[in-house]
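J.: I would like the atomic coordinates for the input below:
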Amino acid sequence: MFNSLSEKLESAFKNLKGQARITELNIANTVKDIRRALIDADVNFKIAKEFTDKVKEKALGEKVINSVSPGQLMVKIVQDELTELMGGTAADFSVTGNPAIILIAGLQGSGKTTFTGKLANYLKVQKGKSPMVVAADIYRPAAIDQLTVLGEQIGVPVYAERDNKDAVSIALNAIKEARAQNKNVVIIDTAGRLAIDEAMMTEVANIKQAVNPTEILFVVDAMTGQDAVNTAKAFNDRLDFTGVVLTKLDGDTRGGAALSIKYTVQKPIKFMSSGEKMDTLDVFYPDRMAQRILGMGDIASLVEKAQQQFDEEKAKKLEKKIRKNQFDFQDFLEQLQQIKKMGNLKDLMGMIPGVGKAIKDIDINDDAFKGIEAIIYSMTPEERANPDLIDQRRKARIAKGSGKDIQEVNAFMKQFEQMKKMMGAMNKLPMGGRMPGFRR
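T.: You can find the predicted model right below:
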């Protein structure tokens, strides 16, 4: 995500390397390179110029203290301005009402229907809500089918009327049905087009007027850059939406949409989405996104994702096993599965400061753990619980069962033993017999 922009900004900061202080002369090339990086990322020239003018003004007005280099100061200033450009703080998302009504709008292909499913899953799993989704796209039967499949996948009811060609009445009927079923959130997936047209705008505006939604979210494909910003402005002029959703952030995103939308339409980005999995939806935090763009990682989001998968009782049992040097293959398998639930592996690693740049050219497949899982699944429950039982004869059987060479099984088991030794060494640290990171 934003790899090209990150690299160009990093290159711009190098102009200040070795400088003792910031002057109008030595900052000129840095500011010019930052502006060029933003324009290359498909940020509007006017926005890029205003941004760099603010950066320059702040930089020249700051005193560089002894412990901070001019380059470090410039990074901090750019980080603050990027954060402000994208909204400053995370925006509120309202789900009050009986029921709360959320209207989803956007062009066809922007990821509207997939986002509708993700939002329903987010509200159900993380917010404890009881949502219903509504298929109000009366022109594309596949949209109804897609939403039905997603609803079944996440365990959320889908309201659809295949023979009704009046989207407004479908939305109103869905709200009545939601009340009858005691559903407290209704998410309406509206029709999109390949381009803006009057019929689409009129229909979604009519739905808005009829249902009086709590939130109106405009879904935009982040890969379309400045075009996405122009589309957002056209929708906002008609709908006065409450927030923006950026989708497809796992693609080749130049960053123009994320950096320009808030400035252009004065509406916050509320969510960001990547991939097709239903749990890949995140609240948009401008400060965290600025850190990621500048290659600083995003530890806060990584910790939040870990906490969502955290089971305190299991963690206590695991801590006891580690302290007794009883960590086994079944424990290892469970930890792998928790990591996989946290999301895209490369994105997760990119949240660790300094790692994103190191792995930018490395293809990290989400199936990277499959070989290890195959080896463990080829073990008997007794072997998983007691690794010392696995002799050469058992290794040969495990290799055959997992489709791996005996050398791969040996290498994995050696790595596992090294990891156990490292855990044992950490357990001897002077922390009152506690493993770091574990709570009692």
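J.: C-alpha from now on. contacts and neighbour counts both.
T.: Noted.
J.: And the strands in the stretch 151-300 of the chain?
T.: Taking DSSP state E, counting those that start in this stretch as the criterion, the stretch 151-300 of the chain contains strands spanning 158-159, 185-190, 215-221, 243-247, 269-273, 281-283.
J.: okay if I get these as TSV plus mean neighbour count?
T.: Converted to TSV, the strands of the stretch 151-300 of the chain look like this (neighbours: other CA atoms under 10 Å):
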stretch	mean neighbour count
strand 158-159	24
strand 185-190	28
strand 215-221	25
strand 243-247	25
strand 269-273	24
strand 281-283	18
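J.: Any chance of those strands in CSV with distance to T380 as columns?
T.: Below are the strands of the stretch 151-300 of the chain laid out as CSV (distance: least, CA to CA, whole Å):
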stretch, distance to T380
strand 158-159, 42
strand 185-190, 46
strand 215-221, 47
strand 243-247, 43
strand 269-273, 39
strand 281-283, 37
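J.: Could you work out which of those strands reaches nearest to E62?
T.: E62 sits nearest to strand 269-273 of all the strands of the stretch 151-300 of the chain, at 30.1 Å, using CA to CA.
J.: how far out from the middle of the chain is the closest one?
T.: 8 Å (CA atoms, centre = their mean, to the nearest Å).
J.: contact partners of stretch 365-377?
T.: 329-330, 333, 336, 340, 344-346, 384, 398-399, 401-404, 409, 412 (CA atoms under 8 Å, 6 or more residues apart in numbering).
J.: For the buried ones among these, write the corresponding PyMOL selection.
T.: What follows is the PyMOL syntax selecting those of the contacts of stretch 365-377 that are buried according to 16 or more other CA atoms under 10 Å:
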select buried, resi 329+330+333+340+344+345+346+384+398+399+402+404+409+412
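J.: List the residues that contact the residue nearest the centre of the chain.
T.: Centroid check for the chain by CA atoms, centre = their mean gives D282 as the closest residue, at 4.7 Å. Taking CA under 8 Å, 6+ apart, we find D282 in contact with F271, M272, S273.
J.: if you set the cut-off to 10 Å instead, what comes out?
T.: The neighbours of D282, taking CA atoms under 10 Å, 6 or more residues apart in numbering as the test, are K118, L119, Y122, V245, K270, F271, M272, S273, S274, S301, K305.
J.: Between which two of these is the distance greatest?
T.: V245 and K305 (19.4 Å).
J.: For I101, which three-state class applies?
T.: strand (DSSP: H, G, I helix; E, B strand; the rest coil).
J.: wait, isn't it in contact with I216?
T.: Yes. Here I101 reaches I216: they are 8.6 Å apart, a contact under CA atoms under 10 Å.
J.: Next, the second sequence, to be compared with the first:
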Amino acid sequence: MLENLTQRLSRVVKTIRGEARLTETNTQEMLREVRLALLEADVSLPVVRDFVAKVKEKALGEEVVGSLSPGQALVGVVHQELTALMGGDLGPEASELSLAMQPPAVILMAGLQGAGKTTTTGKLARWLSAGDHVQYGRKTGKKKVAVVSADVYRPAAIEQLKTVAVQVGVEWIASDASQKPEDIARSALDYAKRHHFDVLIVDTAGRLGIDEAMMQEIKMLHSVLNPIETLFVVDAMQGQDAVNTARAFGDALPLTGVVLTKLDGDARGGAALSVRHVTGKPLKFVGVSEKLDGLEPFHAERMAQRVLGMGDIVSLVEQAQKNIDVAEAQKLAAKMKSGDKFDLNDFRDQLAQVKKMGDMGSLLEKLPAQFAQAAGQLQSGQADKQLRRTEGILNSMTPQERAKPELLKASRKRRIATGAGVPVQEVNRMLNQFEQMQGMMKQMKKGGMAKMMRAMGGMKNLAKLGGFGR
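T.: Have a look, this model is predicted:
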């Protein structure tokens, strides 16, 4: 996600952070690098010009020039303007869903065919029904959600939404390709009212390109449903085309927000930085994996930190708090404190906890650049695949072998490799790296922040053990 832009901007940030003083020369050089990074990321030219002009104005201001560490102050300006560019200037509540109305709250999904509306409808339904997310400083609470498809043109569109609804555990309201979209909308709204649903999400038809018939249809659906949220779903990988599409939908509909899909497949990131600027509407969600839990609320400040290579530790902690079994974590901590050795049974338990946190690629991207580089050599799909291979090796061992790795001699290793479907060398590599990890655990057990920070060098080995780097 945004790899190219992050690499370029994090290098710029590293350079200017070290500047003892700012001159016109090094400021111009920094702005040139920022401009090139944004243009290469396929950010639209008007957006780049506006961004660079604002950074330049603040860079030459007293706050930066008079700072004791002007390099760091300038990094702060870039971060501040990048946050504003992605909607941070609208305030944190602008990017959150507004469902404050007499139920059912209707959410209308709009966008071109292929943007991912149907899958995003399912992901959003799952997100709302889970009820373990924070908005306005408090948990959202579980919502009773229903979904309906008004796409009567695309073959199997209605059945696709039905399948997704079953997978995420929300109600699918039946519709038929012989019906008119407005009749489907009225019927679904009536059903949602009679059955006391909190939220009704309506998936609409798209086209391969913008045309008048599609725009008239979605305008009509909007007038029938009077949705509290009208979300424009756009494929991040469209680049400049995403900006043009956003402009057309923004002119036709009173959009309340944008959902950017397939951000995990977009190395450039131009759409993420341009769409909000063009529509004037906040980015509300981003799709970060193909899995049905691969939808994240968008936070402009956190995304700006990620783009600048600073990581997104807040989101990572939130993800951990939501998925990690606290009792299991406390049990491991107590074991370490008592002096018991960290064994392969413990490691298998930790891998299980990591798997609960979701797509590995989205986890790695939240790490600061210096840690992510060690782990991010594999793409998310490969990381998840390697994680399963490591788990397969551990599951091919007996509980006794996991408790006492010293029992693992040649014949046992061959049996384990056969059971896991991997070469013996891979078993050996995992065991060697596990021994290094045990050393790191010993350092942490002895206490002292300095020792623990030195032991952080072992994070690379932890990443390798989980299959995140080779």
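J.: Could I get the TM-score for this pair?
T.: The TM-score (TM-score structural alignment, normalised by the length of the first structure) is 0.89; 431 aligned residues with a CA RMSD of 2.6 Å.
J.: Switch the contacts of D282 of the first structure over to a markdown table; also include distance to V55 of the first structure.
T.: What follows is the contacts of D282 of the first structure, written out as a markdown table (distance: CA to CA, whole Å):
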| residue | distance to V55 of the first structure |
| --- | --- |
| K118 | 37 |
| L119 | 36 |
| Y122 | 37 |
| V245 | 27 |
| K270 | 25 |
| F271 | 27 |
| M272 | 26 |
| S273 | 29 |
| S274 | 30 |
| S301 | 27 |
| K305 | 33 |
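J.: Looking at those, which is nearest E312 of the first structure?
T.: K305 (14.7 Å).
J.: Spatially nearest residue to that closest one (excluding sequence neighbours)?
T.: Closest residue in space to K305 of the first structure, ignoring its immediate chain neighbours: M342 at 5.6 Å, by CA to CA, 6 or more residues apart in numbering.
J.: Just give me the match in the second structure for that neighbour.
T.: Matched by TM-score structural alignment, M342 of the first structure corresponds to M357 in the second structure.
J.: Next: R193 of the first structure.
T.: Using TM-score structural alignment, R193 of the first structure lines up with R207 in the second structure.
J.: Isn't its match up against E217?
T.: No. Using CA under 10 Å, R207 of the second structure is not in contact with E217; the gap is 11.6 Å.
J.: Specify, as a residue range, where stretch 129-143 of the first structure falls in the second structure.
T.: The aligned range for stretch 129-143 of the first structure is 143-157, by TM-score structural alignment.
J.: Report the distance from the matching stretch to the chain centre.
T.: On CA atoms, centre = their mean, the centre of stretch 143-157 of the second structure falls 25 Å from that of its chain.
J.: Show me which residues of it are buried.
T.: Buried residues in stretch 143-157 of the second structure, defined by neighbour count with 16+ other CA under 10 Å: K143, K144, V145, A146, V147, V148, S149, A150, D151, V152, A157.
J.: now the helices for the stretch 1-150 of the second structure?
T.: 3-17, 24-40, 45-59, 62-65, 70-85, 117-130 (DSSP state H, counting those that start in this stretch).
J.: nearest to K446 of the second structure, of those helices?
T.: Of all the helices of the stretch 1-150 of the second structure, helix 3-17 comes closest under CA to CA, at 33.6 Å.
J.: tell me which strands and helices that closest one is in contact with?
T.: helix 24-40, helix 70-85, helix 300-307, helix 369-375 (3 or more CA pairs under 10 Å, 6 or more residues apart in numbering; DSSP states H and E).
J.: now those in JSON lines, with distance to G116 of the second structure?
T.: Formatted as JSON lines, these follow (distance: least, CA to CA, whole Å):
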{"stretch": "helix 24-40", "distance to G116 of the second structure": "25"}
{"stretch": "helix 70-85", "distance to G116 of the second structure": "24"}
{"stretch": "helix 300-307", "distance to G116 of the second structure": "21"}
{"stretch": "helix 369-375", "distance to G116 of the second structure": "28"}
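J.: just checking, which of those helices sits deepest inside the structure?
T.: helix 300-307 (a mean of 23; mean count of other CA atoms under 10 Å).
J.: What lines up with E318 of the second structure in the first structure?
T.: Match for E318 of the second structure (TM-score structural alignment): E304.
J.: That match: how many residues sit nearby?
T.: When neighbours are defined as other CA atoms under 10 Å, E304 of the first structure has 12 of them.
J.: Kindly report the same for Q418 of the first structure.
T.: 12.
J.: and if you look at R193 of the first structure?
T.: Applying other CA under 10 Å, we find 15 residues neighbouring R193 of the first structure.
J.: Does it touch G109 like I think?
T.: Yes. The pair R193 of the first structure / G109 is scored as a contact, 8.3 Å apart, by CA under 10 Å.
J.: now A411 of the first structure: how far from I398 of the first structure?
T.: A411 of the first structure is 13 Å from I398 of the first structure, where distance means CA to CA, to the nearest Å.
J.: shared neighbours of these two, which are they?
T.: With CA under 10 Å, 6+ apart, A411 of the first structure and I398 have common neighbours D405.
J.: one step back: can you work out which residues contact both of I101 and I216 of the first structure?
T.: With CA under 10 Å, 6+ apart as the test, I101 of the first structure and I216 both reach I187, I188, K208.
J.: Next up, the contacts around the counterpart of P213 of the first structure in the second structure.
T.: Taking TM-score structural alignment, the alignment pairs P213 of the first structure with P227 from the second structure. By CA under 10 Å, 6+ apart, the residues touching P227 of the second structure are L99, P104, A105, V106, I107, L108, M109, L200, I201, V202, L221, T256.
J.: Pretty sure the last one sits against F232.
T.: Yes. With contact defined as CA under 10 Å, T256 of the second structure counts as touching F232 (8.2 Å).
J.: which residues do these two both contact?
T.: L108, G250, T279, K281, L283, K284.
J.: residues of stretch 16-26 of the first structure that come out buried?
T.: Applying 16+ other CA under 10 Å to stretch 16-26 of the first structure flags L16, R21, I22 as buried.
J.: and the end-to-end length of it?
T.: Termini of stretch 16-26 of the first structure sit 7 Å apart (CA to CA).
J.: sorry, back to before: now, among the contacts of D282 of the first structure, which is nearest to I261 of the first structure?
T.: V245 (10.4 Å).
J.: and the contacts of P227 of the second structure as a markdown table, adding distance to V170 of the second structure?
T.: Listed next are the contacts of P227 of the second structure as a markdown table, based on distance: CA to CA, whole Å:
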| residue | distance to V170 of the second structure |
| --- | --- |
| L99 | 18 |
| P104 | 14 |
| A105 | 15 |
| V106 | 15 |
| I107 | 15 |
| L108 | 17 |
| M109 | 17 |
| L200 | 10 |
| I201 | 11 |
| V202 | 13 |
| L221 | 22 |
| T256 | 24 |
